[in-house]
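S.K.: structure of the sequence below:
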Amino acid sequence: MERDSHTTKTSGDVITCRAAVAWTTNAPLSVEEVTVDPPKACEVRVKIISSGICGTDNHILEGKMETPFPVILGHEGAGIVESIGQGVTTVKPGDKVLMFPLPECRECIYCLHPKGNFCKKQNILSPTGLMLDGTSRFTCRGKKIYHLQGTSTFTEYTVVDEIAVAKINDRAPMDTVCIISCEVSTGFGAVFNTAQVTPGSTCVVFGLGGIGSAIVMACKASGASRIIRVDTDEQKFPRARALGVTDCLNPKKLEKPVQKVVKEMTGVGVDFAFEAIGLIETMVSALKSCNRSSGVCVIMGVAPTGSQLSFDPVLLLPGRTLKSSVLGGYKTRDDIPKLVTDYVQKFNIEPLITHRLPFPEINEGFKLLREGKCIRCVLSMRP
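M.R.: This is a model prediction of the structure:
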């Protein structure tokens, strides 16, 4: 097993390291020297090896999603446990781990329910930017720095609650596996768990970003006979076809609403529709693209804080289903490590990573994301 050289040297000490701090919205991240406190009881300090740049991080920077500032963003992280606090039993120093923006306490009604995964201790809907005890472990320039959804992976070291971290297969490549903590789990879970796509079915996916691309891979693996992609950026179309898309539509070049074109292409509408953009209008279009009797629409895109989804309820009356989930409905600590093992043994997620950059070039990674030039950019924290 790969062991972190800092494991015995820094345990119990304050660590000084580099982190990308977001001081305010609509501004570049600033790579700063920060201090990271030791883990308290039931907490884990992790040396980050790799981290993906997700669209949610960009939404926060653009001011579309509520979170306290200044903050260390990033929620797609793979790393090695550096030290643990009192009472931690599920991981130990030296373990390879993933961190999750959605915890699993294994005690609340949602964690105990066989189909629920939205743990009561989540910090997503009303983000505090703090650990479960109400404090922060980060300091920069003498100021408290907030955490993002209990993770904060745009840093060389982070502290997470034990309920938001899990040991993974030791064979998992640490420069790639980080995307399973959000991109892959969200996209695959939307297909396998939330929608339960069937062989021979027709699907439409709104959005050609990271989550949408993972959805396409899962639809193809589920045996979908037709996968239609909808996006206004045609430079993404070749990548989409390589992943398994059969038809690509640019709504800006259509003479009719995209949902009408989808219905004409399929006869009665698709069996499964996925929205992976986060816009109200595309959510409604996805719902209207469904077969009215049995179609299933799954919303995975995150709309700006305070948005209101409005549509004629008659759309649901004939039998359409509107659904959603966080991290694909996977119970994070129980299920996602199994997904990692499946990746090691069975499937390839490399096509979902189009760019790799050293950590100091993080703002270039966000630029690639905003320009639509990448599916997922993964940052390497290694020197």
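S.K.: going forward, measure contacts between C-alpha atoms and count neighbours the same way
M.R.: Noted.
S.K.: give me the neighbour count for Glu264.
M.R.: 12 (other C-alpha atoms under 10 Å).
S.K.: likewise the one 4 residues further on?
M.R.: Applying other C-alpha under 10 Å, we find 16 residues neighbouring Val268.
S.K.: likewise Lys9?
M.R.: Neighbours around Lys9, by other C-alpha under 10 Å: 11.
S.K.: another for comparison:
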Amino acid sequence: MAVSSTPFVRRPYLELISEMCDIGKKFGVTDFINPEDCGDKPVSEVIAEMTDGGVDYCFECVGLVSLVYEAYASCRKGWGKAIVVGVDTKSYVSISSYDILHSGKVLMGSLFGNIKAKTDIPYLLKLYMEKVLYFFREDPSYIYSIQYSGITSLSS
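M.R.: Okay, here's the model as predicted:
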């Protein structure tokens, strides 16, 4: 949903599972990068070349420290934002204060999408009921299964 509602022209996506690329296309992803196809180049370098300097937003959803660094490195200098969604409780991320100060990039976390439950959940349910928000319920090829029993009673 977030990908398809952004006005950006290029929306690169890093994925190892090729079947997920079809799902990404439904949400507006334009370019798919398999790290195994990058050779000796870091993924961040491939993304920087592809986007002429880096992306405005990069979401790290796995929780590996190495991917947090790649996400941060993939961001455009001056205003790029790396958002960490995945977590590994035993690892630490360390970025030099010099790099933070001089790059103008932002590294931030996002717990549950930083939603405000009292106002955002009813709004998301409204979008779902209006068929604006898509939860993969109708798509049996999606890898994960989510139960939505009683969702209509939640929205009233």
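S.K.: residues in contact with the counterpart of Gly301 of structure 1 in structure 2?
M.R.: The equivalent of Gly301 of structure 1 in structure 2 is Gly86 (alignment by TM-score structural alignment). Neighbour list for Gly86 of structure 2: Glu60, Cys61, Val62, Gly63, Leu64 [criterion: C-alpha atoms under 8 Å, 6 or more residues apart in numbering].
S.K.: list the contacts of Tyr72 of structure 2.
M.R.: Cys58, Lys81, Ala82, Lys105, Val106, Leu107.
S.K.: which parts of structure 2 are helices?
M.R.: 20-26, 43-50, 65-74, 97-103, 117-129, 151-155 (DSSP state H).
S.K.: got the buried residues for the fourth one?
M.R.: The one in question is helix 97-103 of structure 2. Ser103 (16 or more other C-alpha atoms under 10 Å).
S.K.: the third one too?
M.R.: Neighbour-count burial for helix 65-74 of structure 2, counted by 16+ other C-alpha under 10 Å, picks out Val65, Leu67, Val68, Tyr69, Glu70, Ala71, Tyr72, Ala73, Ser74.
S.K.: just put the contacts of Gly86 of structure 2 in TSV and tack on distance to Asn114 of structure 2.
M.R.: Below are the contacts of Gly86 of structure 2 laid out as TSV (distance: C-alpha to C-alpha, whole Å):
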residue	distance to Asn114 of structure 2
Glu60	15
Cys61	14
Val62	17
Gly63	17
Leu64	20
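S.K.: are any of those buried, and if so which?
M.R.: Buried members of the contacts of Gly86 of structure 2, scored by 16+ other C-alpha under 10 Å, are Glu60, Leu64.
S.K.: just give me the closest of the contacts of Gly86 of structure 2 to Thr119 of structure 2.
M.R.: When the contacts of Gly86 of structure 2 are compared for distance to Thr119 of structure 2 (C-alpha to C-alpha), Cys61 comes out closest, at 24.5 Å.
S.K.: can you find the partner of the closest one in structure 1?
M.R.: Match for Cys61 of structure 2 (TM-score structural alignment): Ala276.
S.K.: now do Ala117 of structure 2
M.R.: Match for Ala117 of structure 2 (TM-score structural alignment): Thr332.
S.K.: how many residues are close by its match?
M.R.: 31.
S.K.: grab the nearest non-local neighbour of Val284 of structure 1.
M.R.: Phe311 (6.8 Å; C-alpha to C-alpha, 6 or more residues apart in numbering).
S.K.: could you find the counterpart of that neighbour in structure 2?
M.R.: Using TM-score structural alignment, Phe311 of structure 1 sits opposite Ile95 in structure 2.
S.K.: how much space is there between its match and Gly54 of structure 2?
M.R.: 18 Å (C-alpha to C-alpha, to the nearest Å).
S.K.: more neighbours: these two, which one.
M.R.: Gly54 (22 against 10).
S.K.: distance check, that one against Gly113 of structure 2.
M.R.: For Gly54 of structure 2, the distance to Gly113 of structure 2 - C-alpha to C-alpha - is 23 Å.
S.K.: whereabouts in structure 2 does stretch 34-43 of structure 1 align?
M.R.: For stretch 34-43 of structure 1, no matching stretch turns up in structure 2, with TM-score structural alignment as the criterion.
S.K.: what's the closest non-adjacent residue to the residue most central in space within structure 2?
M.R.: Nearest to the geometric centre of structure 2 sits Phe59, at 3.5 Å (C-alpha atoms, centre = their mean). Excluding the flanking residues, the one nearest Phe59 of structure 2 by C-alpha to C-alpha, 6+ apart is Ile83, at 4.8 Å.
S.K.: Gly109 is in contact with the one you found, correct?
M.R.: Yes - applying C-alpha atoms under 8 Å, one finds Ile83 of structure 2 in contact with Gly109, separated by 5.4 Å.
S.K.: neighbour count: these two, which is higher?
M.R.: Shown here are Ile83 of structure 2 and Gly109; by other C-alpha under 10 Å, Ile83 has more neighbours (20 against 15).
S.K.: list the contacts for the more buried one?
M.R.: Applying C-alpha under 8 Å, 6+ apart to Ile83 of structure 2 gives the contacts Tyr57, Cys58, Phe59, Glu60, Leu107, Met108, Gly109, Ser110.
S.K.: distance of it from Val55 of structure 2?
M.R.: 12 Å.
S.K.: how many neighbouring residues does the closest residue to Ser293 of structure 1 other than its chain neighbours have?
M.R.: Leaving aside its sequence neighbours, Ser293 of structure 1 sits nearest to Gly319 (C-alpha to C-alpha, 6+ apart; 4.6 Å). Using other C-alpha under 10 Å, Gly319 of structure 1 is surrounded by 14 other residues.
S.K.: Phe138 of structure 1 now?
M.R.: As a burial measure, Phe138 of structure 1 scores 26 neighbours (other C-alpha under 10 Å).
S.K.: is it true that it touches Glu33?
M.R.: No - in this structure, Phe138 of structure 1 is not within contact of Glu33 by C-alpha under 8 Å, at 10.4 Å.
S.K.: in structure 2, what residue corresponds to Gly52 of structure 1?
M.R.: Checking with TM-score structural alignment, Gly52 of structure 1 has no match.
S.K.: right, and Gly52 of structure 1 touches Gly77 too?
M.R.: Yes - here Gly52 of structure 1 reaches Gly77: they are 6.7 Å apart, a contact under C-alpha under 8 Å.
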